[in-house]
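# Fold the following for me, if possible:
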Amino acid sequence: MNAEINDYNQRQTQLDQEICNLLAVAIDKFLTDAESKIWHSHPVWFLEGNPIVGYSKQKPGIRLMFWSGADFEEEDLNVKGRKFKDASIFYTEVNQVDEAKLKRWLDKAKTIQWDYKNLIKKKGSLDRLK
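Coordinates of the predicted model:
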């Protein structure tokens, strides 16, 4: 696990640490080609410089967000972004994380991507990469 991400996880409550650690280990396991780092104050994984998945602590719990998740057609990713193509799920307990679903979503994240890397250059216009 990336040292910065480990530090982020350690700053969470015990329960949230367990969720964050489980997510980080699973994402690292299933996205072996991804670069991970702290970006905008929370853990994010990138493929070819494009943000794919990340998580953050929010009031409802730990939010797992997929940048292109709105196009995954996954019922459980039901927190949709209003402006972009993101979709999320919140976790409040470690046993809520379904590793089989997480793997399926991460597989989709590899094949369904919008170009967030060049969003500023394109003045907010998103293009489909894959």
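# Going by C-alpha atoms from here, please, whenever you check contacts or count neighbours.
Fine.
# residue contacts, the nearest residue to Glu99 once chain neighbours are set aside?
Of all residues not flanking Glu99 in the chain, Ala26 sits nearest, at 7.4 Å (C-alpha to C-alpha, 6 or more residues apart in numbering). Contact analysis of Ala26 by C-alpha atoms under 8 Å, 6 or more residues apart in numbering lists Glu99, Leu102, Lys103.
# Second input sequence below; structure requested for side-by-side comparison:
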Amino acid sequence: MHPDTARYNAPLDPGQRELCDLLAREIDGHLAGAENRVWHGHPVWFLEGNPIVGYSRQKQGIRLMFWSGADFGEPGLDVAGGKFRDASVFYRQAGDVDVAALRRWLGKARQIQWDYRNLARRKGRLEPLRGLQAP
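Predicted structure coming up:
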């Protein structure tokens, strides 16, 4: 686990820390080669500079978000809609995590990506990077 991610997790209450440690271990283990750092205040994993997955503490619990998750075709992920292609799930404790589903989502996160890295350069227009057809 990246030291910044460990520092993010450390002050959380014990149940949330256990949950976040589990998420970080699974993400690290199933997104080999991904860069992990705290970005905009929470842990995020990147592939070739493109944000893929991250988690944050919110009022409803710990939110696990996949930047391109709306296109995974997974009923366990909530798609908020809007102009971005993200999808997320909220957890309250480590026991809530369906590890098999999480691993499946992480596999899809590597295969299905929108190009968020160049979003600002394209003035907010998303383009497919991997596993997608242009709209």
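# And the TM-score between them?
With the length set by TM-score structural alignment, normalised by the length of structure 1, the two chains reach a TM-score of 0.98; 130 aligned residues with a C-alpha RMSD of 0.8 Å.
# Can you lay out the contacts of Ala26 of structure 1 as TSV showing distance to Gln10 of structure 1?
As requested, the contacts of Ala26 of structure 1 are exported to TSV (distance: C-alpha to C-alpha, whole Å):
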residue	distance to Gln10 of structure 1
Glu99	21
Leu102	22
Lys103	24
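# quick check, the residue nearest to Glu99 of structure 1 in a helix?
Yes - Ala26 of structure 1: assigned to a helix according to DSSP: H, G, I helix; E, B strand; the rest coil.
# Please pull up the equivalent of it in structure 2.
In structure 2, Ala26 of structure 1 lines up with Glu26, judged by TM-score structural alignment.
# Next one: that match from Ala34 of structure 2, what distance?
12 Å (C-alpha to C-alpha, to the nearest Å).
# Filter the contacts of Ala26 of structure 1 down to the buried ones.
Buried subset of those (neighbour count, 16 or more other C-alpha atoms under 10 Å): Leu102, Lys103.
# Which of the contacts of Ala26 of structure 1 fall in helices?
When DSSP state H defines the helices, the subset of these inside them is Glu99, Leu102, Lys103.
# of those residues, closest to Leu64 of structure 1?
The closest of these to Leu64 of structure 1 turns out to be Leu102 (C-alpha to C-alpha; 9.8 Å).
# so where do the helices sit in structure 2?
3-9, 14-30, 99-111.
# which parts of stretch 35-51 of structure 2 are buried?
For stretch 35-51 of structure 2, a neighbour-count test (16+ other C-alpha under 10 Å) marks Glu35, Asn36, Arg37, Val38, Pro43, Val44, Trp45, Phe46, Leu47, Asn50, Pro51 as buried.
# ok, now which ones touch the third one?
Applying C-alpha under 8 Å, 6+ apart to Arg37 of structure 2 gives the contacts His2, Asp4, Thr5, Pro43, Val44, Trp45.
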